[in-house]
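coordinates for the following, if possible.
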Amino acid sequence: MSVSALQPLVLANGVFLDPVTGREEGGDLVAEAGVIRDFGHAVRGSRPDGATVVDCRGMVVAPGLIDMRAFVGEPGAEHRETLASASRAAAAGGVTTVVCMPDTNPPVDDPAVVDFLIRRARDTAVVRMLPAAALTKGLHGTEMAEIRLLTEAGAVFLTDGARSVTNAQVMRRALTYARDFGGLIVHHCEDPYLVGDGVMNEGELASRLGLHGAPREAETIMLERDLRLVRLTGGRYHAAMISCADSLAIIERARSEGLDVTCGVSINSLTLNENDIGPYRTFLKLSPPLRHEDDRLAMVEALADGLVDVIVSDHNPQDVETKRVPFAECADGAIGLETMLAAGLRLVHAGELELATLLRAMSTRPAEILGLPQGRLRKGAPADLIVFDAEEPFVLDPATLHSKSKNTPFDGARLQGVVHHTIVDGAVVHSAG
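Here you go, the predicted structure:
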């Protein structure tokens, strides 16, 4: 499905929120040829001939969200998710750009697969679906993939997705090689040998539940190693998801040394903790695992301070066969594209985070890291926008979600924040109701 705008678009009576400055301004917005022509009080009532007019009714208008970490089944596991179904879920959640992880079958370790995904998304998706490519061949972590060719084919960064590269020499070579053409390495910081049989955060709760715990050190040791290699090579590095206070100290030290390092956090780590697992709720078995409440609060504070750069959905659809089993045996992962914004608004309503800060971490900062023109509310920027009511309450019914899989950690949760319109390239791709 093409997302190109065929006619001008006017968003009338909106409250425009700039995530960069935090400035709010009422008025209208005019988009033509896929870009923002003007917005604010000055253009109120200015409507080009033949324009489609959307009445925002005083709702927030902001840049569309950019999700840097989503697992999509296509190719190879279309029963879990396709590019088409993931894009519909994204649009319903206000996500206008999705970066798809290379954990597919075959994996995205060949330029031909990158090209296939780009063409397939162009033909079937309603939002922008961008491929990430494998850092190592077959995602095995032993031999570097042809990362320059993959980047030239259209991959936005290099990663082994949910797998960690445990071979330090391979990681060093990848950082060095990618540095020479400005490539970005994104890494899942988790030592699988130290995790071992761990299925949740190591601590008192894991002991009481009779489950093997995964220590925080599985994350921090891998992160510390990676940043020492960044110091050695001068490469660009992004920690895909960090989840504990100790990791924040490591990131802060690297930043103070001037290293080109950024990091993300899962919406789950920001809004949930290990206690939410409750009676062995398998939809909350994640990697990294949900941590202690102290770690969650530390992540929220670091996001507010700008130490954590981006929020990701970590969208990972799993079917019934892999989730409706005992907790220790089930697959990691939860879906999140459609609920990322509403879950994040919990922090805003609780007074833990400013709305502009939340939106900046979900739009502007990912765009800056990836070198994309989206994620900005300004004249001449791509007209990728969302219109949402931050106060509108709802109870999440998994049956209403657009993803093929329904493994949401927010099953039955009371949330606030409904996306009423999603616009990509100046065209409305989702409208609620």
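
from here on, just use CA atoms for contacts and neighbour counts.
OK.

what comes up buried for stretch 211-227?
211-224, 226-227 (16 or more other C-alpha atoms under 10 Å).

what's the longest helix in the chain?
Looking across the chain with DSSP state H, the single longest helix is helix 217-233.

quick check: next helix or strand after that one?
Next helix or strand after helix 217-233 toward the C-terminus (DSSP states H and E): strand 236-239.

helix or strand next in line after that following strand, which one?
Following strand 236-239 in sequence, per DSSP H and E, is helix 245-256.

here is a second sequence; please produce its structure as well for comparison:
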Amino acid sequence: MTNPELVVRKAVWKGDEVDLLVADGKILNIIPSSDAMYEGAEVVAARGLLLMPSLTDVHTHLREPGFEYKEDIRSGLTAAVHGGFSNIMCMANTDPVNDNSVITDEMLAKAKAAFPEGGPRLFPVGALTKKLEGKELSPMHELAEAGCMAFSNDGLPVKSSEVFRRAMEYASDTGRPVIDHCEDPYLEVASGMNEGKVSSLLGLAGQPDVAEASQVARDLLMAEYLDMHIHLAHISCRKSVDLIAWAKKRGVKVTAETCPHYLLLTEEAVHGYGTDTKVNPPLRTADDVVALLNGIKDGTIDMFATDHAPHAAYEKEVEFMIAPCGISSLDTALSLTWSLVAAGKLTFDDFIRMWTTAPCETFGLPLNSFNKGDVADFFLFAPDEEWTLSPENMHSKGKNTPFMGQTLKGRVISHFLSGKKIV
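You can find the predicted model right below:
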């Protein structure tokens, strides 16, 4: 057997105390813990910390180029690696829009410059249409060759079903899936508030759940007709979960994500008009939260995503209806979703599937399942360590989160990417 270069000793993996052996940036073996000596190997004492495969985020807004005052690639990837993430897929709504290979190349170069010795991997998502205008298809083959792993008009859903059909067909030729932000463009777009009792009490214009579900239905029918894969972004409501479950039973090639805030908050959080609760799609009802959790358990919802959307403080310090939508999430997503495991609402296996296995398998990204030869992306995790979220301990430039000031549980102690300690 090849001699290990790194030994992580006395870590806990699925309830067992283990030693992890790493060589050449790959998993060599994972074995019951022992006092065996490995000549020349670096030894890391895990001291009973949980061993976790690195997480993957398929839906992140890193803002660069064009909006570096909100976030830049360096700060976003720094937040990601401290938050447990190794793979980041960043959306195209930059300025200029990532609708040509020059922008894609620039993003990848910035990521490499941020971590020249190796760090979180950046996988750009190319624009589905030029300038995200929903009219003319982007040069998807050029974008795919430059390194884009998927295509999306995220934030500006394509109004025309004909254009969307052609975009799916063109994307299919590249072997890259389409990620769709499902939102009826004529039903209170980006209002940031669910339409219902709370919106009526607060006097805010709200977006009904049917605005999301109607576009989900369109996409599912289109995917079935074309026999092509569609990935549905940030699912937030029961109607959408029911539609996706129906489609999967019919054999439609669909995958879907949801976000931590849709599982931990409801529209009730908007009382007080706090703009950090304004997201798109909006926070829904307690019944929608139940449906999403059940959808995770039965496989209807395939994966988590952060929808990390950092903003400058002054942009959120305005009236609710004119504030931008979005929550800064890379720093907190791990702890927030781990709380669902700690509460017994999700299992450890659910957690690993949602954050690691499904996103990597769906989008063809480096995956660590702790099998021999897997990329050695992992972190040591203290599940019971408490920390209070503050602007000072967030690595993202965006401090816009409704969880600010709350005590969270679970923290990354050290993070290794391709066998090298990054944090």
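
so after superposing, what's the score?
Here the TM-score for the pair of chains, by TM-score structural alignment, normalised by the length of the second structure, is 0.95; 417 aligned residues with a C-alpha RMSD of 1.5 Å.

before we move on, back to that, after superposition, how close is the longest helix of the first structure to the second structure?
Helix 217-233 of the first structure, aligned to the second structure and superposed, deviates on average by 0.9 Å (mean C-alpha distance after the TM-score superposition for the first structure).

any idea how far Y38 of the second structure is from the residue nearest in space to the middle of the second structure?
Closest to where the C-alpha atoms of the second structure average out (C-alpha atoms, centre = their mean) is A305, at 2.4 Å. Spatial separation of A305 of the second structure from Y38 of the second structure under the definition C-alpha to C-alpha, to the nearest Å is 39 Å.

for S240 of the second structure, same thing?
Taking C-alpha to C-alpha, one finds S240 of the second structure at 52 Å from Y38 of the second structure.

what's the answer for P260 of the second structure, then?
On the measure of C-alpha to C-alpha, P260 of the second structure and Y38 of the second structure end up 41 Å apart.

and these two? Which one has more around it.
A direct count of neighbours by other C-alpha atoms under 10 Å for P260 of the second structure and Y38 places P260 higher, at 21 against 14.

remind me which helix or strand the counterpart of D105 of the second structure in the first structure belongs to.
With TM-score structural alignment as the criterion, the equivalent of D105 of the second structure in the first structure is D115. Assigning secondary structure by DSSP H and E places D115 of the first structure in helix 111-124.

same question for L293 of the second structure.
helix 286-297.

for T262 of the first structure, same thing?
Short version: T262 of the first structure belongs to strand 261-266, going by DSSP H and E.

and that strand, what does it pack onto?
With contacts taken as 3 or more C-alpha pairs under 8 Å, 6 or more residues apart in numbering; DSSP states H and E, strand 261-266 of the first structure sits against strand 236-239, helix 245-256, strand 310-312.

average offset between the following helix or strand past that strand and the second structure?
Where DSSP H and E defines the elements, the next helix or strand beyond strand 261-266 of the first structure is helix 267-271. Helix 267-271 of the first structure: mean distance to aligned residues in the second structure after superposition is 1.0 Å, counting by mean C-alpha distance after the TM-score superposition for the first structure.

residues contacting L205 of the first structure?
274-275 (C-alpha atoms under 8 Å, 6 or more residues apart in numbering).

again, 10 Å this time
211, 213, 274-275, 277-278, 292 (C-alpha atoms under 10 Å, 6 or more residues apart in numbering).

got a quick ChimeraX command for the buried subset of the residues you listed?
To isolate the buried members of the contacts of L205 of the first structure in ChimeraX, using 16+ other C-alpha under 10 Å:
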select :211,213,274,277,292
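
can you flag which of the contacts of L205 of the first structure belong to strands?
G213 (DSSP state E).

any chance of the contacts of L205 of the first structure in a markdown table, with distance to A174 of the first structure too?
Converted to a markdown table, those look like this (distance: C-alpha to C-alpha, whole Å):
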| residue | distance to A174 of the first structure |
| --- | --- |
| L211 | 36 |
| G213 | 31 |
| E274 | 34 |
| N275 | 38 |
| I277 | 37 |
| G278 | 41 |
| H292 | 33 |
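
ok, the contacts of L205 of the first structure vs A239 of the first structure, which is closest?
Closest approach between the contacts of L205 of the first structure and A239 of the first structure, by C-alpha to C-alpha: H292, at 20.1 Å.

and the closest one, what pairs with it in the second structure?
Checking TM-score structural alignment: H292 of the first structure goes with T285.

quick check: the gap between the nearest residue to its match once chain neighbours are set aside and A323 of the second structure.
Once flanking residues are discounted, T285 of the second structure sits nearest to T266: 5.2 Å by C-alpha to C-alpha, 6 or more residues apart in numbering. Here T266 of the second structure is placed at a distance of 19 Å from A323 of the second structure (C-alpha to C-alpha).

check the gap between A45 of the second structure and W13 of the second structure for me.
A45 of the second structure is 14 Å from W13 of the second structure, by C-alpha to C-alpha.

neighbour count: those two, which is higher?
Neighbours of A45 of the second structure and W13, each counted by other C-alpha under 10 Å, are more numerous for W13; the result is 19 against 12.

now for the more buried one: which residues touch it?
19-20, 30, 32, 48-53, 370.

how about it, what's its partner in the first structure?
In the first structure, W13 of the second structure lands on F16 (TM-score structural alignment).

what's the match for H311 of the second structure in the first structure?
Using TM-score structural alignment, H311 of the second structure pairs with Q318 in the first structure.

same deal with E136 of the second structure?
Using TM-score structural alignment, E136 of the second structure sits opposite E143 in the first structure.

state the number of residues packed around the nearest residue in space to its match that is not next to it in sequence.
In space, and not counting its chain neighbours, E143 of the first structure is closest to T136: 5.4 Å by C-alpha to C-alpha, 6+ apart. The number of residues packed near T136 of the first structure is 24, by other C-alpha under 10 Å.
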